[in-house]
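**Student:** Pasting the sequence and the predicted coordinates here, then a few questions.
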Amino acid sequence: MTKPLIIGVSGASGLIYAVRTLKYLLEAEYTIELVASRAAAMVWQAEDNINMPAEPDLQEDFWREQAGVGNAGKLTCHRWGNVGANIASGSFRTLGMLIIPCSMSTVAKIAAGLSSDLLERAADVQIKESRRLVVVPRETPFSLIHLRNLTALAETGVKVVPAIPAWYHHPKTVEDLVDFVVARALDQLDIDCIPLERWEGF
């Protein structure tokens, strides 16, 4: 049985990145453990006037509806404050964790070893267990503090994949640009489930 993958959704702008990630992973029948931060719910409301429910069961239906995936794959959602969840323990085996999008506040707390909620605790577990952790920061410009925090994460082995799309795959829609970033983030976890025109040279 394939180990689950943890998806963290922080309060950064660009929740479409999380939605597209879930769409492809669930369609590919991956098992997903998802935790969205408290700030993520605030961003949903601010950017799209959408209320993300707090109850895990309702949240599962919410994410499936946003991603348009029906009952594909397996999705378990966790309350942001439930630090007693399975993903808060190193004894719970995973494929790793992807935080998409990742706010600079989340980057800073993980870099400092702080675990004020389940998302941060789950990330800290991946680092201490030497498992894969990928962050997709969505911020511009980066301040020196941001860069130092990202450097601290990179020095521990965390993969940093900024939300910077490319154009060589001839994108036609916003979703094409988003999917490029999602695919490159999942590449860091050796997951290839997104139809992407990859660079083959001139």
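**Tutor:** That came through, no problem.

**Student:** Every contact and neighbour count from this point should use C-alpha atoms.
**Tutor:** Fine.

**Student:** ok, longest helix in the protein?
**Tutor:** Of all the segments of type helix in the chain, defined by DSSP state H, the longest one is helix 174-187.

**Student:** got another, please set it beside the one above:
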Amino acid sequence: MSNSKQQKRVTLAITGATGVQYGLRLLECLLAQNCAVDLLISKAAHLVIEVETEEKLPANAEKLTEQLMKRYSQLPGQVKAYGREDWFAPAASGSGAASSMVVCPCSGGTLSALATGASNNLIERAGDVALKEGRQLILVTREMPLHQVHLEHMLKLAQMGAVIMPASPGFYHQPKRIEDLIDFVVARVMDHLGLDQNLVAKWGED
């Protein structure tokens, strides 16, 4: 995205499902496209990040913001992290929330909370705001196998306008590395956000 275009703002939530690599890669790609990112990371997600990656992300929102700003200083976008009960965060209100929200990955617990209207933390409230305001909500679900309640929640959320996007990478681009599989899913999210991406060529393109 060129600097002449209006900066897109996205609320990105990372919850405690396996596959946090999708969320971290999406954050990097959003910033590379000059997006302003309101970042929400659940307590469980911090634990999963430690297990699945070599990342050490502070739980304190201010320290996390500072660390990420330094890490991605070469990218044009901006990121700000918020705590799980920061009710003054923009995402907590329909008058302040971004036009798009992505939960990546989306845990079964978060899926349930969004489907039933729970707002016990900022991530759940932000998702509830997106639904009630009719704004874009993308849920990158990560669970298998799925039982009846999972499926019912997905159907209910889809009927409310959310986009259910399971982290199911394709193979027609002949992936050579795990990163290629991650990029496939992230590329689809970027496509739905209306953002440029060169991670994976669109079908029919070289």
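**Tutor:** Great, that's in hand. This one's a predicted model, so the numbers in the text were calculated from it and none came from an experiment.

**Student:** TM-score of the superposition?
**Tutor:** Laid over one another, the chains give 0.91 as their TM-score (TM-score structural alignment, normalised by the length of the first structure), with 199 aligned residues with a C-alpha RMSD of 1.8 Å.

**Student:** so the longest helix of the first structure aligns onto which residues of the second structure?
**Tutor:** Using TM-score structural alignment, helix 174-187 of the first structure lines up with residues 178-191 of the second structure.

**Student:** likewise stretch 110-125 of the first structure?
**Tutor:** Going by TM-score structural alignment: stretch 110-125 of the first structure matches residues 114-129.

**Student:** next one: stretch 134-149 of the first structure
**Tutor:** Alignment of stretch 134-149 of the first structure against the second structure: residues 138-153, by TM-score structural alignment.

**Student:** quick one: contacts of that stretch?
**Tutor:** Stretch 138-153 of the second structure is contacted from outside by 17-19, 101-108, 111-112, 115, 162-167, 189, using C-alpha atoms under 8 Å, 6 or more residues apart in numbering.

**Student:** end-to-end on that stretch?
**Tutor:** Chord length of stretch 138-153 of the second structure, first to last residue, is 14 Å (C-alpha to C-alpha, to the nearest Å).

**Student:** Using neighbour counts, pick out the buried residues of it.
**Tutor:** Judged by neighbour count using 16 or more other C-alpha atoms under 10 Å, the buried positions of stretch 138-153 of the second structure are 138-143, 150, 153.

**Student:** Turn the residues you listed into TSV, columns for secondary structure and distance to residue 171 of the second structure.
**Tutor:** Shown next, in TSV, are these (DSSP: H, G, I helix; E, B strand; the rest coil; distance: C-alpha to C-alpha, whole Å):
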residue	secondary structure	distance to residue 171 of the second structure
138	strand	22
139	strand	21
140	strand	18
141	strand	19
142	coil	18
143	coil	20
150	helix	26
153	helix	28
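
**Student:** now, among these, which is nearest to residue 79 of the second structure?
**Tutor:** Of all those, residue 138 has the smallest distance to residue 79 of the second structure: 18.9 Å, by C-alpha to C-alpha.

**Student:** Could you check how far that closest one is from residue 88 of the second structure?
**Tutor:** 23 Å.

**Student:** Residue 56 of the second structure too?
**Tutor:** Look at residue 56 of the second structure and residue 88 of the second structure: by C-alpha to C-alpha, they are 26 Å apart.

**Student:** For residue 5 of the first structure, list the residues it contacts.
**Tutor:** So residue 5 of the first structure contacts 30-33, 94-98 (C-alpha under 8 Å, 6+ apart).

**Student:** Check residue 85 of the first structure too.
**Tutor:** The contact partners of residue 85 of the first structure, by C-alpha under 8 Å, 6+ apart, come to 78, 118.

**Student:** what do you get if the cut-off is 10 Å, keeping everything else the same?
**Tutor:** Residues counted as contacts of residue 85 of the first structure (C-alpha atoms under 10 Å, 6 or more residues apart in numbering) are 78-79, 92, 118, 122.
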